[in-house]
Structure formats: C-alpha cells, structure tokens
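[1] Provided below for reference: sequence and predicted model.
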Amino acid sequence: MEGKIRNCYTNNLDNYSFDKTKCLKCIHNSSNFDLFAEGGGSGKCTNKKCLSDKQTAYLVEQAQAVALADSKLTFIGEQYSHDNEATQIIKKGGYEFKNVQTYNLNSYPTAPTEPQASEYKKPEDYDKAQEKYGKQQERYEKESQELETLKEQGKIRVYAKIGDSNVRMYYKEVATKDTKTNEQLISDLKAKKVRNTEIAKEKTAGDIKELLRTDELPKSEFTPAEEQAMYFFMLDKLRRSHYKTIGLKENDYYGLTDEKKQEIVANLTEEQKTVIRRDYLYSHLTERTNTVSGVQGGMMLAFATQHLPEKTATIEAQYTEEYGKKNARLDERIAGLKEAEKKAKADAKAKKAEQTTKTEKAPKTAEKAVKKEANTTAPKSETTKPKGKEQSKATQSEKKEAKPTPQADKVLIVGVPKAQPQADAVAV
C-alpha cells in the first residue's frame, strides 16, 4: 500500500527540468521524510500545487527565451485541445500563435544528455558513454548550426510548441517565392502591430457595449459630460440654415467632423442649445410622418401650431375647404346611388309580385283551354243544340231514345239453323 501511494500520489522530480535546488531541502520532498527512500534520485514532490507552479514558471521562461532569440519565431497553438497554463500566459503576453499541425513540420535536433560517472559501475563503461556523448554533441551542434544558417537566409520558418514538460522546436522549409527580406518582414510586423491595436479597441468596444446592455446604470444626476455627448449626437440633425447660429463657417457646410462637433458642444450657449434641441425634435417629428391623424403626426401639428400658428392654420383651412368640397360632391353621388338602389329594390319587389299573380292564374287558364279544346273536337249532333221548340222536341226525343229497353241489360243467345244443301244450291 505504501508503495502504491508513493507511485500514484507523488511526482518524481527527476522528470522535471526546472532548477530543483530548493526542492532538495523541502519538507514536501519524499527524500526528506520517507524512511524507505532510495538514494540516487531527486525524490518525489507531494505538493502538487507547488510543483505545477514551478514547472509553469520554467516553461514560460523557456518560451520567452526562444522568442527573444528569434524575432521570426511563431508559437504553435492547439485548435481543438486545451492550452496548458504556460501557453495561456504566453498568449496573454502578446506572442504570435498559429494553428499548425506538428506532423507537417520537422523537429529540431535535441541536445544529448551528458552521462554521469555515478551512473556507471565500471570506469570503462563511463568512458565509452563519454565518447558516445561527444559524437552526439558534435552532430547536434553541426545540425543546429546548419538550421541557424538556413533560418538567417529565410529558407526555413521556425516554430515552438509549449508542452507539459518542455518547449520543443520545429521548422518548415519555405519556398523561394515565399522568402521575404527583413525589410518586408518588418513591414508585415508593423502592419500586424497596427491591426493588433485596432483589434484591442474593437474588442474593448464590444465588451463595453455588452456591459452597458446587461448591467443596470446608476440613478445618478445627469452630468455635464453626458449633456455634451447628447448635444454631440443632436448636431447630426442640425439644419444647414442654423449653422451660423452655432458659429460654423461657410466651409463647414459641406462636412461637420466629429472633432468639430466635439469642439462646438464644449462651449454652447443656452440659445444654441435651444436651436439644436429644436432641430433635433423637428427631424424626428417630420421623419416618416405621413399624416396628422396619428400620435406622431398630432405632435408635429401641435409643434407647428405652437411656433407658426397663422401659416399652419392657413394650410389646414386650405385642405379642409378643398377636400370638404370633394367630399360634398361624393355625398351627392352617394345619395343618388342610394336613391337608385331604393328604386331598384321597389321595382324588383313589384315585378316579383306580378310574377306571383301570373303563376297563380296559370292553372285556371290551362283548365279552360282543355275544356275549349274538348268542345271543339266533339260531334256536331252532340254539341249543336236546336233553337226554341225544335230544341225542346229534340231534347225530348233524345231523352226517349236514351231510355233503355227492358231487355237491354240481358244477353240474347240466338241459334243458327243448320244449313240445307239443296236450298243452298238453289240459292247459288
């Protein structure tokens, strides 16, 4: 359990490159309180906060040193991962960062670690390690010098990445067409400097606007500075005819700069303030106002009546009379149309009643027509009546003939005699 605690909850100081002189006697160093601590190492730190602060300070110092040594150096940023604390500090320090993938870059050579005699049991092993170290150091210095020459010639671009344990260097070859002289680089850097200043002001403005939008402003008295700012913006609505009133010259008619406006509002008289306020009010009363019947239109009418009563009354009277006459003619037409509509309805009603009457008489007329047709087609003896006594006798004769005989309702069966051949022969 004790070994697990040492391995999991302590940090090996040998894994860090910062100066550990103070750590050798620190109470948080496991070598100073662990009875089972083994020699040969720097120990393990049990104070994570102190260890992290020391490592961050070391990384920041190293990053600043490489940036100072190479004015063209660019730091590598991480687009999708979280920046460590040292990287955040360097970013806030204003150093340039670019999101570049390290697999597209070449690594700078790493300096070899010099062997320590205490690490070897045999002197001959140490001597061999020293010889190997010497060759590695010579190769490292040669490669570093070559890269330094290429960097001075502008043939490579150097990058630095701040890791968790050290600052690693990278480089990338630059095409000939992309190679820039120092003068060109200085010009680019000056342009970046100007742009950085602009960005700082833009971001400041953005955050201040958000602050004013979200935070409640105090209910304090309106200050002279606020009043000047108010008149500064009101001057945008000042009519050209009033420029002389506030001391503007002929040349100012064609452009009122912010600097000139700031100079004006710092020394306004009460009369000038009234002119500016009134022009500002006039501008908003007349802008997009198309009728005097609305709220804004009513305010405009009241404003005009207050300051120009006679002319305003003349305008009102002119259009009241003109369109009053037009409305009178329209009223006459409306009355005529109403009368015509009334007459049309009465005619329609009368016509409907007439049609109803005709519909009711139609069956009777049809019945008479049928009877008339029947009389026309009947036999003359039946339809013609005798006149006078003849008519009476004829009627009596018809009545007698009409009387049925007593046997009229009986059926008589008559027998046919058998044929006689001889008689028939004679007859033929």
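    Received the coordinates, thanks. As the structure is a computational prediction, the values presented were derived from the model and not from experiment. Residues are numbered from 1 along each chain as shown.
[2] okay, CA-based contacts and neighbour counts for the rest of this
    OK.
[3] burial of residue 360, as a residue count?
    By the criterion of other C-alpha atoms under 10 Å, residue 360 has 10 neighbours.
[4] for it, give its distance to residue 149.
    Separation of residue 360 from residue 149 (C-alpha to C-alpha, to the nearest Å): 125 Å.
[5] tell me where the stretch 151-300 of the chain has strands.
    Per DSSP state E, counting those that start in this stretch, the stretch 151-300 of the chain has strands spanning 156-162, 167-173. These are given in chain order.
[6] deepest of those, which one?
    With neighbours defined by mean count of other C-alpha atoms under 10 Å, none of those is more surrounded on average than strand 156-162, at a mean of 22.
[7] tell me how many other residues crowd residue 143.
    Residue 143 has 15 neighbouring residues, counting by other C-alpha under 10 Å.
[8] how about it, secondary structure?
    The three-state assignment at residue 143 reads helix, by DSSP: H, G, I helix; E, B strand; the rest coil.
[9] if we can go back for a sec, so for residue 67, which of the strands of the stretch 151-300 of the chain sits nearest?
    Ranking the strands of the stretch 151-300 of the chain by distance to residue 67, with C-alpha to C-alpha as the measure, places strand 156-162 first at 8.5 Å.
[10] want to throw the strands of the stretch 151-300 of the chain into TSV with distance to residue 45?
    Written out in TSV, the entries for those read as follows (distance: least, C-alpha to C-alpha, whole Å):
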stretch	distance to residue 45
strand 156-162	23
strand 167-173	22
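[11] second structure follows, compare the two:
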Amino acid sequence: MKKNQKTVAAKKQNSNVNATASTAKNVGALVPFQSVSMNIPLDEIDPSPFNLDRTIGEKELRDLADSIAQHGVQTDIKVRPTENGRYEIVYGERRFRASLLAGKMTIPAKVEQMTDEQAETCLIIENLQRENYSAMEEGRIFRRKQEEGMSVAAICERFGKKEDYVRSRINLTTLIPEVAEMLDHEDITLEMAKEFAKYDPDIQKEVYEQHFRNDGFYSWKGIPAKEFAKRLYDKYMTKLDCYHFDKTECGTCGHNTLNQVLFSDCGDCGACRNMACLLKKNEDFLVDKALSLLKNDARLHLAVTEEGDRAIAERLEAMGHEVVTLDKGLWNYIDEPEMPEAPDPKDYDDEDDLQFAKDDYEEEMKEFKEACSEIEFEVSEGTMLKYAVIRSKEVSILYDRVRETTETDEDGTAYAVAPASPAKALRDKDARNLEICYEHINKDLKKVLREGSAKFPTSAMTEREHQMLNYVLLDCISGTNRRLLGVSDYGENRVERLKVAETMTEEQRTMLFRMAFMRYCDDIYEFNCKADNIDIRLMTEFGQMHFPEETAAVLERHKSIYEKRHASLETRIKAIEDEAELLRLREQAGIAEVAGERVDTATGEILAAELPEAEPTDYPEPAFPQEPRPDYAPCEGPDPDEFLPDADFEAPLIPLGEKPSERQAA
C-alpha cells in the first residue's frame, strides 16, 4: 500500500514538472493580456526592475517565509517572459523572496506578455490595492512618473487616485531625512508629515530642531494635526495682507495659497510661497515710495534703522541718494501729525450729536493745520530734520529736532552756532561727498600700487617719472626694498647714502624710484581729501602709467558714485532755493501759506490758488528770474576731475641729499 502511494506521488510530481515544461515551451506564443498559470522554478525568475521604491523589512519577510514553508504560496505571483527564456516578476516579489528563504524550488505564477509600461503600471496598481506601499513609497513612485514627463492629471487617471492625494504624496518626497524618519517610525502622523512637506527644507529643519528633536516645554509632539498646521502657517507663511504693494498679480498667482489645493483649509487669508518674488515686490514698493516722497520734498532725508534692510539702502545709494542710519530708537523721534477723521453722518442718529462731532472735527483740523505749519517752518529753518524712514513693509515720516552746537574762537570764548539751513546743509554734504570720493580714490589706488609692487617694470623711466622722483626721493625706502635692489653697503650718514646713490646702475635707479614713490604713496593721508590734492593727482597718474585697468576701475567706481549723489543734491538744493524765493515774494506781497492754503496776512482772508496781479502803483509786479548760479567748487584749485597736470607743468628738481624739512619748507 505504501509503495503504491509513493508511486502515485512520483507520477503526480512528474506530471506537474512535465506540465510546467510543456507550458513553458508554449509561453512564447502568448498574446498580450492572455495569462497562463503554472509552477515556475525559482532559479528561472528575476526580480522586477520597477520595484525600486519598495522596502521590505526582514521580520516581515521571515514571518511570510515561515507561513509559506508550512502552507505554501496561496496566491499566484505574476511574471512575464523575457528574451533569454527566463521570467521577470511583475508583482509578488515579496512572496518570491520569502519562497527562496523557505527553501522552495518552484512558485505558482501567472505568465503574461507585457510591455515595460504595462508591467510597471500593473505592479503599482497591485501594491496600491493591497496597501503594500507606505505613503513615502507612493510619493517616490508618483514623483518618478512626474519626472518621466507624466502630468499629475495623467497619474491620477492611471492609478485611480484624486489630485490632492497624488500631490500630497509627491510633496512627501521633499521631507528632510529627520522628518521622513519620524514618519517611518510613526513618531508623527501622516497628516503632520503632509504639513511639514508644505514648507521649504530650511523651515522643516528649524521646526524639527526647535519642536521635535527633544521633549520639553517647546515640544510639539502629539499635538493635533490641525493645530500643528495653524502654528506653522502663523509662524512661517508670509501673509499678503501684511504688505502694501499692489497685489493684483497675486490674485491669480499659483504661489498664492488661496490658489493651491494643499492649502485649501488655511482660511481666507492668502499667503505667498514664492519668497523671492514677494521680497522683490516689497523692495520695489519701498524704493519707489521713498523716491516719490523725496521728489515731493527736497528737504527730506532718507533713513533706515540699524536693523533695516541694507539691500534697499544700497539700491538707493547706487542711484546717488544718501541713506542715513538712525542712531536712536524710533520712539525717540517725533511722529507726523495725524489728520483727524471726518464724522460720518451714518454713524449718528441725532442731528445735534452730528453737529457736535462736526464742531470737534473742525477744531481738531485747526490744531492739525497749526501743527503742520509749525513743523514745516522748523524744517525750512533747519531746526527740525525730516526723515523718510524705510521700514520692513512701509515708509514712515518722522522728525527730529536739531540742537545748537557750540564752538570756540581763538581767544577761547565759546559761542552757539545755529543749525544750517537745508540748502546750506546739502551744500556742505555735497562738499563732503567730494572729499569722500577722493578719500576712496586715495585708499584704493594705494592698494593697486601696493599689489603691483612685486612686478615693477624695468623699462626706461619717462621724463615725467624723473619729475616725480624729485618730489618723492626725500622719503627713504625700506631696508627690505634696499636688499631687493642689491644694496648692501648702506651707511647711516648722508654722505654714504649719496655715494651709494651715485654708484647705482640705471636699472637700480629705476627700481629705486618706483619703490620710493610707492612708499611715499603709502603715507598719503586718506581723510579730508580734496579734488586738487597734488599727492593724489600724482599717485593717480602713476597708477595710470603702470596699472591702467585697475586705476581706471577705481576712478570710475568712486567718481560714478559721487556724480550720482552730486546730481541728486543739486536737484534738491534748487528745489529748496526756488521754494524759498517763492516764499520771499509772497511775503513781499503780504501773502502767507497755512496748511496748504494761501492767506492774506492783513485780513486773514483765504485767497485763490494763483497770486493776484500786483497794482503797479503799490509795488512792482513780482518776477521769478532764474538767476545764474556759479559752479560750486569746494575749494580753490583745478577742476576736481582733472587728474593729469598741464603739459608745461614742471616740478622743481630737488638735489639728492637735501633734507625733507627743507623740501617741505620750500
């Protein structure tokens, strides 16, 4: 009986193997979407190349292997034949690997002809339906399909998912490793991970470090996902309502959270996710508003706080405008008078109450106009400075009183000096800007000459260089440079120095001159430089001789800055002077301007917008001549833009050995 059972079992096994072999021979004849079920040897099967996003834990695989060893594979895997007579897994790789681990020889499979695209789609759909993929694995799959050129709509259609589902999964691939690990270990929920993924990596890193890395008072672990989303939104989203630039384009922008599926539950306050665009629009708005205010009032001073945005200040400075940095807190400055709000009749049921409100409003308007007139008078007199303070999202008008300064005359008597008028202050500023221009030229040209000292040319000296030599040889070169010249017998007295100088070769003399002139340039004073400073003119000329490109760059850079500032200040000076002349003529005519209205000083009557024609019998008709204004020069001397001296200029030759004091006295 036992022998018969073994015989039957052997025949059955042979029958299965023969059926497998027979079916395998006919696999090549399969047509697409026609499946054949069969047992296939495990050593003839290759893993799927499309299952790179799937991770299988060792414990999970061992548990499945134990089940297969005891009960076998209950559900067929799917494979497709390959050109080399082998099979490639479409789905079921976990069962395949567990069967290998369980020591099985074959595995039940459905064989079907498929293209690469069909095989990958079949694999993904199978695992999605079985929920074998984690959210991160799904995200990596959808991201890969998107990178291959498939749109989100096409992904949704192929895999039967909604758009917000697909987008949220794709967004998970932007999680930083620390947050992704928390999701894998279930330290955070999937909903919290989705909120994390809405923000840039830098924000994710900051939130993780501050609120999830450690437990404690500031930990956000375990809070509801909605509360977590609100905290992130309030802290890190740039709400558009906080900005004052024109937000017309933002209404239809894809970076506006009101237009994004991921932020559909964030309320009705839109926020911008394109930080670069937002900052650019805000910066342009602040620059334009500052320029508009300055154009309307030439007495205005542009200013920023110590914590202000330097990028905006640099843009304005590049245009030639000066931007000062306030050295006090904003609470130390005087705010611009606030215009009272007129009463709205709709807010009053009683006529008497409305009339009382109107009377109060008129009184407040009177006080407002008086305050404005007083401030404007002080600004015009120079006793009050008017600032346009560029803040993070707005430009504010603030005022600061100017205190009298104290100076001492020659006999030691102290006296008070009244503040300068706005025009005088701007002229002083213009003169100082010219000094700054040449201070920077002085400093930067020294750097050019210093960096070029290692490659001094040995060509023949020009006649102009000989003249420079007479100017600078009274200063000594350093001992290091003397050694570079090959001079060793160099005594302390002037006779020995003269002997060494007389026995130098022409090449040594050439190098000596250039080293001496460089040393002289190092000692030129770098502050309060004037346009006609002889030392700077000569240093400039020397730089143009031997380092023309670097010298030209220095001159162009700093002169360009000065010219822009000069043009801006000249415009403001003219506007102030024209306004002062107009006020003088009005004063002669007995007309004053109070809070924007022209008033007859004798009668208090408010006049029309235009000045009345003067009676020829009373006083001559006022004219507004444009008197020619002489060109301003900060000091006597040549044009500050002339760097080269006249062709017939000859510096006196100074004999070698003459004392520096003698040259300076001469």
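    Yes, it's here. Note that this is a predicted model, so its numbers are computed, not measured.
[12] TM-score for this pair?
    Here the superposed chains carry a TM-score of 0.44, computed using TM-score structural alignment, normalised by the length of structure 1; 242 aligned residues with a C-alpha RMSD of 4.8 Å.
[13] for residue 214 of structure 1, which of the strands of the stretch 151-300 of structure 1 is the nearest?
    For residue 214 of structure 1, the closest of the strands of the stretch 151-300 of structure 1 is strand 156-162, at 37.4 Å, according to C-alpha to C-alpha.
[14] next structured bit after the longest helix seen in structure 1?
    What stands out as the longest helix in structure 1, according to DSSP state H, is helix 309-377. Scanning forward in sequence from helix 309-377 of structure 1 by DSSP states H and E, the next helix or strand is helix 380-383.
[15] can you list the residues that contact that following helix?
    In this structure, residues lying in contact with helix 380-383 of structure 1 by C-alpha atoms under 8 Å, 6 or more residues apart in numbering are residue 375.
[16] would you say residue 399 of structure 2 is within a strand?
    Yes. Assessed by three-state DSSP, residue 399 of structure 2 belongs to a strand.
[17] from residue 194 of structure 2, how far off is it?
    With C-alpha to C-alpha as the criterion, residue 399 of structure 2 and residue 194 of structure 2 are 49 Å apart.
[18] so which of the strands of the stretch 151-300 of structure 1 is nearest residue 260 of structure 1?
    Of all the strands of the stretch 151-300 of structure 1, it is strand 156-162 that lies closest to residue 260 of structure 1, at 48.7 Å by C-alpha to C-alpha.
[19] so which of the strands of the stretch 151-300 of structure 1 is nearest residue 328 of structure 1?
    Ranking those by proximity to residue 328 of structure 1 (C-alpha to C-alpha) places strand 156-162 first, at 88.9 Å.
[20] report the angle between the closest one and strand 167-173.
    Strand 156-162 of structure 1 runs at 160 degrees relative to strand 167-173, counting by axes from the mean of the first three to the mean of the last three C-alpha atoms, to 10 degrees.
[21] what residues of the helix or strand containing residue 450 of structure 2 count as buried?
    If you go by DSSP H and E, residue 450 of structure 2 is part of helix 422-451. Taking 16 or more other C-alpha atoms under 10 Å as the neighbour-count basis, helix 422-451 of structure 2 is seen to contain the buried residues 422-423, 426-427, 429-431, 433-449.
[22] what's the answer for stretch 56-73 of structure 1, then?
    Counting neighbours by 16+ other C-alpha under 10 Å, one finds that the buried residues in stretch 56-73 of structure 1 are 56, 58-60, 62-63, 66-67, 72-73.
[23] neighbours of the closest residue to residue 417 of structure 2 other than its chain neighbours, just the number please.
    Leaving out its chain neighbours, the residue that sits closest to residue 417 of structure 2 by C-alpha to C-alpha, 6 or more residues apart in numbering is residue 405, at 5.2 Å. Around residue 405 of structure 2 sit 10 other residues, with neighbours defined as other C-alpha under 10 Å.
[24] what's the next secondary structure element after the helix holding residue 450 of structure 2?
    Sequence order places helix 463-472 as the next helix or strand after helix 422-451 of structure 2, per DSSP H and E.
[25] ok, the residue nearest to residue 417 of structure 2 to residue 304 of structure 2 distance?
    25 Å.
[26] which SSE is immediately downstream of the longest helix along structure 2?
    Across structure 2, the helix with the greatest residue count (assigned by DSSP H) is helix 548-588. Along the chain past helix 548-588 of structure 2, the next helix or strand (assigned with DSSP H and E) turns out to be strand 591-594.
[27] got a list of contacts for that next one?
    Strand 591-594 of structure 2 is contacted by residues 369-370, 373, 583, 586, 598-601 when judged by C-alpha under 8 Å, 6+ apart.
[28] save those residues as TSV, and put in neighbour count, distance to residue 211 of structure 2 and secondary structure too.
    Supplementary listing: those in TSV, determined by neighbours: other C-alpha atoms under 10 Å; distance: C-alpha to C-alpha, whole Å; DSSP: H, G, I helix; E, B strand; the rest coil:
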residue	neighbour count	distance to residue 211 of structure 2	secondary structure
369	17	53	helix
370	15	55	helix
373	16	54	helix
583	15	64	helix
586	17	68	helix
598	19	63	strand
599	18	65	strand
600	16	69	strand
601	14	69	coil
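[29] out of these, flag the one nearest to residue 315 of structure 2.
    Distances from residue 315 of structure 2 to these, taken as C-alpha to C-alpha, are shortest for residue 373 (32.9 Å).
[30] ok, which stretches of the stretch 151-300 of structure 2 are strands?
    Defined through DSSP E, counting those that start in this stretch, the strands belonging to the stretch 151-300 of structure 2, from first to last, are 238-239, 271-272.
[31] what is the first one packed up against?
    Meaning strand 238-239 of structure 2. Contacts of strand 238-239 of structure 2 with other secondary structure elements, assessed using 3 or more C-alpha pairs under 8 Å, 6 or more residues apart in numbering; DSSP states H and E, are made with strand 271-272.
[32] next: the last one.
    Judged by 3+ C-alpha pairs under 8 Å, 6+ apart, the packing partners of strand 271-272 of structure 2 are strand 238-239.
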